[in-house]
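Visitor: What would the 3D arrangement of this be:
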Amino acid sequence: MYLIKPLSSHVANQIAAGEVVQRPSSVVKELLENAIDSGADVIELRLKKGGKQEIHIVDNGSGIYAEDIELAFTRHATSKIQKAEDLFKLTTNGFRGEALASIAAISEVELRTNTNSEPSGYLFRIAGNESDKPVECVCKKGSSLRIKNLFFNIPARRNFLKSDQVEYKHCLEEFTRIALLHAEISFKFFHNDQLIFDLQPENRRGRIQHLISKKINAQLIPIQEVTDAVEVDGFIVKPEFAKKTRGQQYFFVNNRFTRSPYLHKAVVDAFEGLLLRESIPGYFIELRVPSDKVDVNIHPTKSEVKFEENHLIFTYLKTAIKHALGQYGVHSSLEFDLDPNLLPSYKTITTDVKETPQIKVNSNFNPFSKASTTEIKANRELYVQEESFSSISFVEDEVQGELAYEKVNFELYTDQHLHWSNKYIVVVDGNGELLVIDQYRAHQRIIYESMLKKITLEKGGSQSLLFPVVIKYDIHDLTRFKEIEGHLIEMGFVFETKSDHEIELQSVPNFYPIAKCEVLFEDLIKALEENDEQNAQLSFADITAKTISKHMAIRGGESLNFEARKKIITDLNQCKEQLLSPFNKKIYIRISQNEISKKMF
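Guide: All right, here's what the predicted structure looks like:
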């Protein structure tokens, strides 16, 4: 009896589809790249319901010959390479011969194509493992591929797709990457029959403006360096315009979009000292490396590359960016704009010696006597470095693992406390132990639990703004904002879309300050992206409450009067969780009498 059997082509294609096609944006990427490889200079992309219902791409490329149509939908059939050596001198986007077979395995595909060398075009339909023979039809030169009902035969995979808005965002991102790289090609992009982009051939800078934002032109710094190992070309965004959210980070290697945390670190290192906390530098950088020095056959999506001289590329890239920043007068304030108050006062330095130093020697000292040995030992103990209270710190990594829940009745000690360094509140408990409370983390916990209750239970009350606030977004930020708009409306925010790039904020919840709304939205988008990347599956209410607590909490270093400190202690006493902040940091620590005694004697 044979237990091992070869899989059918249909099953094998479905397995391969799991690697190549993860969501509608994967199909958009593969088909756009095929259109470019066919020599098209006019490409049109149409989506319905974020690509889940339909993806339609039309190009004016070379088309497919009638005898090649069925072969094009079989695995590992391609016109782009012929032998293994070709992998090291690739000039096309695709080369694996998997895309069309993978797409056809999990969707309904309709192809119309015409090479213009034949009297008419051909129509071909395939869905799963069932296909018809190509038939003649009337169509323009090039190809038209219509992909319907993605994952129609794999319900489990279809259920894992996100909302239409989220899937549209991913498709928009793939389109942007390809349109940025190929500024010489004309693109049109429609979503639900609404025109999103109509791009004409232009230079790279113009394409960035039309795809990202018109105002970005003044924010760009050109970068161009040529070495034997790599050519660096493109633009970086001035550090003062860096955002907290990702979205303006684009690496292209040999005409291919690439994800590379290693190269991203080179950019971050080059911007060292120039960025605000948690800001991410923006860049649109193309690297050209000899084809025999880079391997793109790493992953089925072809979005990862491996360099033969990794460290050298890193160094050249970092140096090129620093050079560009220097040429345009951008420098670290830490290096060039020193605060004069931090400099030593040279006026106090004097060369006058008022008194000659005196050296006293004990002529009766005998190092071998018992008394002298005891004295030496005592002197050494004076310099033993013990842990002092100045070493107390709350700055540490998140608390991991299972934690013993601790409930303290802080309210008993509200009248017996002091403020330490405008950062800690110190109280004494009934056992004579000191509790050192971090005021920022304690206030975060108080606000978090209060906001969570308001968002999930109370849901209501909002105040209309006498002067509505207009918030401007580029197309990508607006798409991200639309993902959270519904949740924000439930909280009590009221918006009106004024244009393709403007949102008017008309009402805000009673519990939130108007001035911090725009920053809140930006941080919410960032937190949701991180939640998706880490697959943490936190609720929107939880993420929102955490983000609000971070913004509204009293910072360490802020002076508080007695009543304000007392209120923090009282409110913390009412919290369900007292030991940890919403971000799993310790709120307080204990110092026992025994610890104090050890340090005193």
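Visitor: From now on I want contacts and neighbour counts done on CA atoms only, so please keep to that.
Guide: OK.
Visitor: And the strands in the stretch 451-600 of the chain?
Guide: 462-472, 494-499, 502-509, 588-591 (DSSP state E, counting those that start in this stretch).
Visitor: Find the nearest non-adjacent residue to the residue nearest to the spatial centre of the chain, please.
Guide: Nearest to the mean C-alpha position of the chain, counting by Cα atoms, centre = their mean, stands Arg246 at 4.3 Å. Ranked by Cα to Cα, 6 or more residues apart in numbering and with sequence neighbours excluded, the top spatial neighbour of Arg246 is Ile280, at 6.8 Å.
Visitor: Can you say which of the strands of the stretch 451-600 of the chain is nearest to Tyr346?
Guide: strand 588-591 (42.7 Å; Cα to Cα).
Visitor: The structure of the following sequence is requested for comparison with the preceding one:
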Amino acid sequence: MADSIQLLPDHIANQIAAGEVIQRPASAVKELLENAVDAGASEIRLIVNDAGKSLIHVVDNGKGMSETDARLCFERHATSKIRQIEDLFHINTMGFRGEALASVAAVSQVELRTRRHSDEMGTYIEVENSEVLRQEPCASSPGTSIAMKNLFFNVPARRNFLKSNAAEMRHIIDEFIRVSMAFPQLFFSLSHNGQQVFHLEKGSLKQRIVQILGNSYNAKLVSVHEQTDYLNIQGFVGKPDAAKKTRGDQYLFVNNRFIRSAYLNHALMQAYHDLIPADSFPMYVLFIDLNPEHIDVNVHPTKQEIKFEDEKIVYAFVQAAVKHALAQFSITPTLEFDIDAGIQQSDAVSKPFTAAQQSAASNSDLFQTFSRANQAHFIEKGNSSTVSGTDQIPDGGLQNWKDFFEPALRSSTDNSSTEAQYDRSPGFDWEQPRKKWQLLEHGDLLQIQQQYIIAPSLPGFLLVNQQLAHERILYERYAAALVGKPMATQRSLFPVTLDLSPTDATLMTELLGDMGLLGYLIEPFGQNSFVVQGTPADVLQGNEKSSIEKLLDQYKHFSSDVKFSRRERLIRSLATQHAIRPGSQLSQREMRQLVSDLLSCAQPNITATGTATFIEFNHEYLARLFGN
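Guide: Coordinates of the predicted model:
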């Protein structure tokens, strides 16, 4: 029999190795930008076409390469950073594995122009499928220009797995931001299809943060600066009111290298404990500098995961530094109370407390009881009376509640177990439970705490969460609009201009088509700007900008779940954003319409995320509660 083990050809081995490093256009962008930083460049320009699928071009004014180095840099494991094994534990550069350019050359067509400052002529090299096609001297500016064209042209299966241009562009912007955020002292620019997306002048870290994340952060940053013998921590964290529903604006760097660390992120979250809601995430841009001997950066191909020699001490330092910064700026939790709107209208609150009223109050027995010494043991003598439970009910109160419950209890003929669980599958016939949940035609609905609705039904009553119920209604309405008749658009009398960050602008471009079906009429208006010409009817005039900004934030929150399609994430975001908020006072007509619309839904008892929209209280369950 013939031998079955054989060596792979070089071009196949290179493509397999490239799969670890170059997973999408953004991966190549990261590697090329980091090489430009390591070359000592002060200006780095990134040009991409078709979200990097047809062109990724990086131009820098770094030290450049000699003719020999230019040829050798495309070989696997070729690097200027490592000479011996000990060098792995003293790495202060971005790249060091020697696989970046080899991986790029294995899956694209590459053109390299480079010249050292001391040379008169530069070097031009053309590589395709890991094979050098041409090498010759050329006229070139000092530094390096490398262009990779037609990514994955020789691996069609990999190219087919790439996402839409808008989605891939968002990944490229993310990588560009991570590198440019780490080096604010360098100039960076990014252009896509001939349009400039970023133009970042050299400056301080705070200036770079504001340039990238937007002017809204200018007054929301708290400086962090701690120096110890083991490590130094510096950067900025956001004030609690800058917290968002997504993790998007969180950047952690170790020795200027962007990393992901759930462990250190937990330290940050603990520093904000009780300062922000549990479902919100703080903004931070933090740099941790420590001896390279105390970390191992060679644990992941993309180098975004590292190992610390002592994770616990880093955790403690990070948490303490952020807490100290927040305390220094007197940022403390504020107490919030839910106050019934009716209380605000009462005479005791709205009318002044006159001098006569103050005198009468101070002379009252109640006031004297609480103001004299040993008041805890003082009992005012007087006529005592026995108050029965029924004496406390206002006139007509008992009868009103009896009228409210009795028709429902009399109509209850269902003797089935109250613990029956209804199948939530789409094919389930909801007609049977709907008959149980049918709303009574007569009898008022009752709103509690401006958040819940008590609705009389045939077997008893339903306790409805008005926000979750509205979410379910809107979700089904939007889902139907995407596959059937588009929703009506309410034209704005005065169109609103929306200025977004480059990341959000790219996301908005991706969503424009589907948002049009859902009633939004939004048109591009120059770089990173859009004009809102119309919105769905349930968006109040004047709230268009806030509504769309919150929608994008909510969409990014749902984007972390890969099992959802783009449309599913969009309609969930819209339903969550446009639903009635707790604290909204509803009229009888509005409450009845809301509950009726809910019970008409295809799946009325749960939201799209599986949360119950109402709780059913029938006669048997109520009797069991009271031991009858």
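Visitor: thinking again about what came up before, and the alignment partner in the second structure of the residue nearest to Arg246 of the first structure, how close does it get to Arg208 of the second structure?
Guide: Counting by TM-score structural alignment, Ile280 of the first structure corresponds to Phe281 in the second structure. Taking Cα to Cα, to the nearest Å as the measure, Phe281 of the second structure falls 21 Å from Arg208 of the second structure.
Visitor: swap in Arg24 of the second structure?
Guide: Arg24 of the second structure is 26 Å from Arg208 of the second structure, by Cα to Cα.
Visitor: what's the answer for Ser280 of the second structure, then?
Guide: 24 Å.
Visitor: between these two, which one's more packed in?
Guide: The neighbour comparison of Ser280 of the second structure against Arg208 (other Cα atoms under 10 Å) goes to Arg208, with 21 against 15.
Visitor: so which strand or helix has the more buried one?
Guide: Assigned by DSSP states H and E, Arg208 of the second structure falls within helix 205-213.
Visitor: for that helix, packing partners?
Guide: Secondary-structure packing of helix 205-213 of the second structure (3 or more Cα pairs under 8 Å, 6 or more residues apart in numbering; DSSP states H and E): helix 165-182, strand 195-200.
Visitor: Just say which of these is most tucked in.
Guide: Ranked by mean neighbour count, these are led by helix 165-182 with a mean of 20 (mean count of other Cα atoms under 10 Å).
Visitor: quick one: that helix aligns where in the first structure?
Guide: The aligned range for helix 165-182 of the second structure is 164-181, by TM-score structural alignment.
Visitor: picking that back up, by how many degrees do the helix holding Arg208 of the second structure and strand 195-200 diverge?
Guide: Angle, helix 205-213 of the second structure to strand 195-200, by axes from the mean of the first three to the mean of the last three Cα atoms, to 10 degrees: 160 degrees.
Visitor: Show me where the stretch 251-400 of the first structure has its strands.
Guide: Assigned by DSSP E, counting those that start in this stretch, the stretch 251-400 of the first structure shows strands spanning 257-258, 283-288, 294-295, 306-307.
Visitor: Quick check: which of those is nearest to Ser333 of the first structure?
Guide: strand 283-288 (21.1 Å).
Visitor: Compute the inter-axis angle for that closest one and helix 164-181.
Guide: For strand 283-288 of the first structure against helix 164-181, the angle by the same axes, to 10 degrees is 50 degrees.
Visitor: Now do strand 283-288 of the first structure: everything it contacts.
Guide: 230-237, 248-255 (Cα atoms under 8 Å, 6 or more residues apart in numbering).
Visitor: now swap in stretch 111-118 of the first structure and tell me
Guide: Outside stretch 111-118 of the first structure, the residues that reach it (Cα under 8 Å, 6+ apart) are 62-65, 120-125, 137, 139-146.
Visitor: In PyMOL, how would I select the buried members of those residues?
Guide: Buried members of these, defined by 16 or more other Cα atoms under 10 Å, are picked up in PyMOL with:
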select buried, resi 62+63+64+65+120+121+122+123+124+125+139+140+141+142+143+144+145+146
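Visitor: picking that back up, nearest to Ala72 of the first structure, out of the contacts of strand 283-288 of the first structure: which one, please.
Guide: If you rank the contacts of strand 283-288 of the first structure by distance to Ala72 of the first structure using Cα to Cα, Asn255 comes first, at 23.6 Å.
Visitor: So what does that closest one match up with in the second structure?
Guide: Per TM-score structural alignment, the equivalent position to Asn255 of the first structure in the second structure is Asn256.
Visitor: Next up, the contacts around that match.
Guide: Listed by Cα under 8 Å, 6+ apart, the contact partners of Asn256 of the second structure are Ala182, Phe183, Phe287, Ile288, Asp289.
Visitor: and the first one, what does it touch?
Guide: Contacts for Ala182 of the second structure (Cα under 8 Å, 6+ apart) come out as Phe253, Asn256, Arg257, Phe258.
Visitor: Please identify which pair of the residues you listed lies farthest apart.
Guide: Going by Cα to Cα, the pair spanning those furthest: Asn256 and Phe258, at 6.5 Å.
Visitor: before we move on, the earlier item: Arg445 of the first structure is nearest to which of the strands of the stretch 251-400 of the first structure?
Guide: With distances scored as Cα to Cα, the stretch of these nearest to Arg445 of the first structure is strand 283-288 (37.0 Å).
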